[in-house]
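Sequence and predicted structure, then a few things I'm wondering about:
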Amino acid sequence: MNDEFSLEEVLGSKVRIRILKALFRLGEANITRIARETNTHFSLVEKHLQKLKEIGIVEEKRIGRIRLFGLNYSNPKVHLLMELIRSMEGT
């Protein structure tokens, strides 16, 4: 995990922004649910989740064969990102 990242890495992709918004709403979800919520193909969601995980924004939890993803709230930058998204969305 790398806590250092650029805004472009996170916010430079519409898919990543949709994934972050979905995880903010859902809490934790598997890739299929995130793909459905974001109207994005499974493999594309999987690719972007991997990148978000690498930079420490998303964490993965395994329960048997099920992979659940959620925001990594232990990273203070996640709180800032969510605040930015919330203010931009007007919620």
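Alright, I've got the coordinates. Keep in mind that what you see is a predicted model, and the values were worked out from it rather than measured. Numbering: from 1, shown residues only.

From now on I want contacts and neighbour counts done on CA atoms only, so please keep to that.
Will do.

ok, now how distant is the residue sitting furthest away from the middle of the chain from Ser87?
Distance from the centre of the chain peaks at Gly64, with 21.3 Å (C-alpha atoms, centre = their mean). Distance, Gly64 to Ser87, using C-alpha to C-alpha, to the nearest Å: 37 Å.

ditto for Asn39
23 Å.

higher neighbour count, these two?
Asn39 (13 against 10; other C-alpha atoms under 10 Å).

another one to put next to it:
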Amino acid sequence: MLTLEKKPEMFNIEEIFASKGRVKIIKILVQEEELNISEIVDRARLNHKSTLKHLKFLTKAGIVQEKIYGRIRIYRIKFEDYRVKAIKKMIDVWETF
């Protein structure tokens, strides 16, 4: 059976921002750069399962990178991605008001 995986650049803006949870996680990672999942759960005030689901989505979309150190998973925003740069600018402008 052939399964087609979307390439990161194929995710559209509606998919990225379709969830309040994803928006919260993006904002947190833009501010903090990298955190483990427990810190993201606490700051986003989301449950572990939905946070993990959103992080997996954002990783597939190429917005977030997962680093694994033994049993510890660290998630970082990919500032080198042009879309993340645009998202950061938008958040910076939005948060100044």
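Yep, it's here. The shown structure was predicted, so the numbers you read here are calculated from the model rather than taken from an experiment.

After superposition, what's the TM-score here?
Remark: TM-score between the superposed chains equals 0.91 [TM-score structural alignment, normalised by the length of structure 1]; 91 aligned residues with a C-alpha RMSD of 1.3 Å.

re earlier: now which residue in structure 2 aligns to the residue farthest from the centre of structure 1?
When structure 2 is aligned by TM-score structural alignment, Gly64 of structure 1 is paired with Gly70.

Just give the number of residues close to the aligned partner of Ala18 of structure 2 in structure 1.
Mapped onto structure 1 by TM-score structural alignment, Ala18 of structure 2 lines up with Gly12. Close neighbours of Gly12 of structure 1, defined as other C-alpha under 10 Å, add up to 11.

show me what contacts the spatially most central residue of structure 1?
The centre of structure 1 sits closest to Leu20, judged by C-alpha atoms, centre = their mean, with a distance of 3.8 Å. By C-alpha atoms under 8 Å, 6 or more residues apart in numbering, the contact list for Leu20 of structure 1 reads Leu71.

What are the boundaries of the helices in structure 2?
Here structure 2 has its helices, by DSSP state H, at 13-16, 20-32, 37-44, 48-60, 82-95.

returning to what we had before: quick check: the residue nearest to the centre of structure 1 vs Arg65 of structure 1, distance?
Relative to Arg65 of structure 1, and taking C-alpha to C-alpha, Leu20 of structure 1 is found at 23 Å.

burial measure for the aligned residue in structure 1 for Pro8 of structure 2, as a count.
Under the alignment by TM-score structural alignment, Pro8 of structure 2 pairs with Asn2 in structure 1. Asn2 of structure 1 sits with 10 neighbouring residues when counted by other C-alpha under 10 Å.
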